[in-house]
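Colleague: Following is a predicted model, sequence given first.
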Amino acid sequence: MEVELKLLLAPEDNDKLLHHPLLDTPARVQQLTARYFDTPDLHLLRHGAGLRVRKENGEWVQTMKAGGSVQSGLHSRNEWEGQVDRAWPRLGKLRKLIGDDEHWLSVLGAPDLKDRLEPLFVVDVQRHQWEVESAGNRIEVALDIGHIERKSRKLLVNELELELKEGDPAGLYAFALQLLDDIPLRISNINKAQRGYLLVRETGHAPFRAQALTLDTDASLAEALPTVLGNCLEHIQRNEVAVVEGHDPETLHQMRVGVRRLRSALKLFARVAPCPPALQEDIDWLGTQLGAARDWDVLLSSTLSRIAAAQLELQALALETARAKRHEAAQALLSPRYTRLMLTLGSWMLQTAPLLNGSASRFSRQSMQHLHKALIKRANRMDDDTPASAHRTRIAAKRARYALEFFHALYRDKGAHTYLKTLAAVQEELGQHNDVVVAERLLQELAQQHPQSAGAIQFARGYLLAYQAARPADLDDIRDRLHALRLPQARH
């Protein structure tokens, strides 16, 4: 299993890295040209594999990387590598390297795979390579400078790879944090092969939604924590590039949801693994940055759309502010503070999980009972005259929903589905009410910034308040549905 941390840096900072005191021996420099192969229907990509043939020191080397995971920039993948006699894959030799792994043998056993393989793109880089010892860990450091090319289209490559040769994976984060003190770095959650496939498919960055978690019924708490937190981090980081480079409001929404899930997960585990205060402060900062941008997106695309007579002037002002807030969110993601947050969180997660004892199933049952009681308590206190009481119930429903989603695999499907469906509906109903509350605050800010548009803004505020008054959430009905809910039964 290959374990490496991938980081991006600006070309103008390469010299800082090449002369950094942590890299105190001369680099070994070599030119690496690799061709990546797949079928026209992308058979290998669809199965989570990448196959390349690369020339190294005059020899052809074929490599297949497959499966594994990415958590906070830490790539863990199966890797099979060996020499071949040509610039084309030798599937027979690859099968021998794979051995008795039936899954990957079946992937290579697809009909006519050998005849359907074709080169899709080329990765051409100059590699500067070092081997370093850091806190008892042996790390291979590689700076790759070059490009990925397909049919005359090119993507520049300027990335740093830290591969663990021996030691503790947390050591990769510690080493990266030392470099970050002197060099602006960003975590990369996609590898060169994935970037090449973006050229092949000619697709933009689609929104990435939360993926279902898999936990064995006998999973330990030490296994559950990195699984849950890693799932939240994937949700956040797989939307990162799209938020920085794109304009789709849904990618920002998904990243914000990822942060909310992460915060809920940390609260869930706080009793057994309290998050360090400095780390929690940075996570709250990230949530604030994304939340500010998302609130303006909702105002523009959803809330104001309810006002049939909303003037173009008001729409233009909201659009201008929404774009500015998205730019601020993107700059936050490009900042050293964000990189430090992700590296520190990844390191803390790896070091904390082995210290935990107990059963994930028992922990989840106790947690769900506590969250359910808190939800009913909040629901009982809802009052039409106190908008904040409905908001608190919505938050409690969200926390219970996220917790059950994290541990869904440990519960019987039917009961869990009913519980999640009810909580999602309650969140949606109370959320529409909250959108209007947020819109009122944003419109007040807009009025202060643009007094010349006070008339249009006041009209919108009045319309939304009337809209809310005419369609109040039925708190009694919500309360009755929550009281009727029963916690799902655990699998045995």
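Modeller: That came through, no problem.
Colleague: Every contact and neighbour count from this point should use C-alpha atoms.
Modeller: Noted.
Colleague: helices and strands around the helix or strand Ala293 falls within, which ones?
Modeller: Assigned by DSSP states H and E, Ala293 belongs to helix 277-298. Contact here means 3 or more C-alpha pairs under 8 Å, 6 or more residues apart in numbering; DSSP states H and E; on that basis helix 277-298 packs against helix 249-268, helix 312-333, helix 336-352, helix 413-449.
Colleague: you'd agree Phe208 is up against Thr251?
Modeller: Yes: using C-alpha atoms under 8 Å, Phe208 makes contact with Thr251 at a distance of 7.0 Å.
Colleague: what do the two both touch?
Modeller: Shared contacts of Phe208 and Thr251, defined by C-alpha atoms under 8 Å, 6 or more residues apart in numbering, comprise Asn239.
Colleague: got the buried residues for the helix holding Ala293?
Modeller: For helix 277-298, burial by neighbour count (16 or more other C-alpha atoms under 10 Å) applies to 279-280, 282-283, 286-287, 289-298.
Colleague: hold the first one in mind and look at this next one:
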Amino acid sequence: MEVELKLLLAPADNDQLLRHPLIAAHAGAPVRTRQLTARYFDTPDLHLLHHGAGLRVRKVDGEWIQTMKAGGSVQSGLHSRNEWEGPVDRPWPRLGRLRKLIGDAPRWLDLLAAPELKQRLEPLFVVDVQRHSWDLEVDGNKIELVLDHGHIERHGHRAPLNEIELELKDGNPASLFAFALQLHEQIPLRLSNINKAERGYMLVRQTGTVPYRAKALELPADATLAETLPAVLGNCLQQIQRNENAVIDGDDAETLHQMRVGVRRLRSALKLFESVAPCPPALLEDVGWLGAELGAARDWDVLLTSTLARVQVSPGGKTGLMDLQALALAAAQAKRREAAQALLSPRYTHLMLALGSWMLQAAPGLQGSAAKFSRQTMQDLHKSLLKRAGRMDDSDPAGVHRTRIAAKRARYALEFFHSLYRSNGARAYLKTLAATQEQLGRHNDLVVADKLLRELAQQHPQAEGAIHFARGYLLAQQATQSTDLAAIRNELHAQRLPHKARPA
């Protein structure tokens, strides 16, 4: 299993990295420099990609080396993948030799057994880089540090490439984060959650990034807390980081929404494990900062795309409402740019690296089973939710909001632990929590919209008439279409927790 941390840096900072005293202090030999050219292979219908594998042939010191990487995971920039590598006598894959390297791994042998795979393989793109590499020893951990500078090419189209790889040869994966944090103190870095093969496939498919939604987390019935903490937090971090590039480079409101959901899930997860693995206050503060940056942008998106759409044209015509929508659009775009700058900031990179490091160090010391922990946790969350629901009142928006947050926390927790429970009971409870969250969310959207519209009125007094009309319309709608809090309360009280976990 290959374990490495990938980081991006600006080409202008390469010389500073090459001369960095931290590298000199830990390198056992001078830097090695090589030119590497690799061809990546797949079928026209991308058989390998769709099954989570990548296949390349690269020339190294006059010898052809074929490599297949497959499976694994990415958590906070830490890539863990199966890797099989060996020499071949030509710049084309030898599938027979690859099968021998794979040995007894049915999933990957079946992948290579696809009909006429040998005949259908073709080179899809080329990765050409100048590689600088060092062998480091850091506090007893052996790490290979690589700087790759070059490009990925497909039919004459090139994408620049400038990245660092920290590969763990022997030792603790947390050492990769610790070393990266030290580098980041002097050189601005960004975590990378996609590898060279994924970048190449983006050229092949001519696609950018799309919204990434959280994947269902499957915990084994006998999972320990030591296994569960990194699995849960890693699932949240994956959702955050897989939407990162799209938020920075794109304008799809859904990518921002999904990244914000990932941060909310992360905050809920950290709260869940607070009693057994308290997160350092500085990290919690930075997670809160990230949530606020994304939340501000998301609130304007909701106002623009959802809430204002409820406002019917005023008797004075469409002009005023169109002007209001234009002002909201400008504000939403400005907040989106601010969110993107937050993701490009050193603070964000430090947060992701520090979270990855803390997670790997905190998990091994945890004792107990995930099943027992989840049962107690869900009981506590359910009790808190009923208490909040009992205090809801139409005249107290803050109390309604607190109930919504309690429903959201219970929902996220059960989504993390759902595989430990009988599916029917878990699905019914999740359905109720999701409905509660949605109904109370509509109520909250109107409260937030009124706040944002008041801000617009202060900034743009010339649009006061249209803004005043929109505020009045939404407030009237809130009064005439109020959420039935009593019905929500009764539905929550009627629910029973999925009480029987699978035997652990």
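Modeller: Yes, it's here. Keep in mind that this is a model prediction, so the values were computed, not measured.
Colleague: Give me the TM-score for these two chains.
Modeller: After superposition, the two chains reach a TM-score (TM-score structural alignment, normalised by the length of structure 1) of 0.99; 492 aligned residues with a C-alpha RMSD of 0.7 Å.
Colleague: Mean neighbour count and distance to Gly136 of structure 1 added to the helices and strands packed on helix 277-298 of structure 1, as TSV?
Modeller: Converted to TSV, those look like this (neighbours: other C-alpha atoms under 10 Å; distance: least, C-alpha to C-alpha, whole Å):
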stretch	mean neighbour count	distance to Gly136 of structure 1
helix 249-268	22	30
helix 312-333	17	31
helix 336-352	20	15
helix 413-449	17	46
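Colleague: Glu4 of structure 1: which of those helices is closest?
Modeller: helix 336-352 (12.8 Å; C-alpha to C-alpha).
Colleague: From the chain's centroid, how far away is that closest one?
Modeller: Here helix 336-352 of structure 1 is found 13 Å from its chain centre; the criterion is C-alpha atoms, centre = their mean, to the nearest Å.
Colleague: average distance between that helix and structure 2?
Modeller: Compared with structure 2 after fitting, helix 336-352 of structure 1 deviates on average by 0.3 Å (mean C-alpha distance after the TM-score superposition for structure 1).
Colleague: For the stretch 351-492 of structure 1, which segments count as helices?
Modeller: For the stretch 351-492 of structure 1, applying DSSP state H, counting those that start in this stretch gives helices covering 360-380, 387-406, 413-449, 454-470, 475-484.
Colleague: Can you tell me what sits against stretch 394-406 of structure 2?
Modeller: 381, 384-385, 388-389, 391-393, 436-437, 440-441, 444, 447, 485.
Colleague: Pull up the aligned stretch in structure 1 for it.
Modeller: Alignment of stretch 394-406 of structure 2 against structure 1: residues 384-396, by TM-score structural alignment.
Colleague: what's the answer for stretch 161-179 of structure 2, then?
Modeller: So stretch 161-179 of structure 2 sits over residues 157-175 in structure 1, by TM-score structural alignment.
Colleague: what's next to that stretch, contact-wise?
Modeller: Residues outside stretch 157-175 of structure 1 that contact it (C-alpha under 8 Å, 6+ apart): 2-11, 125, 134-148, 343-344, 346-347, 350-351.
Colleague: make it 7 Å
Modeller: Residues outside stretch 157-175 of structure 1 that contact it (C-alpha atoms under 7 Å, 6 or more residues apart in numbering): 3-11, 136-148, 343, 347, 350-351.
Colleague: And for stretch 34-49 of structure 1?
Modeller: 50-55, 64-67, 116-124.
Colleague: Return the set of buried residues in that stretch.
Modeller: Result for stretch 34-49 of structure 1 [16+ other C-alpha under 10 Å]: buried residues Ala34, Arg35, Tyr36, Phe37, Asp38, Thr39, Leu42, His43, Leu44, Leu45, Ala49.
Colleague: what two of those are the furthest from one another?
Modeller: Ala34 and His43, at 19.2 Å, using C-alpha to C-alpha across the buried residues of stretch 34-49 of structure 1.
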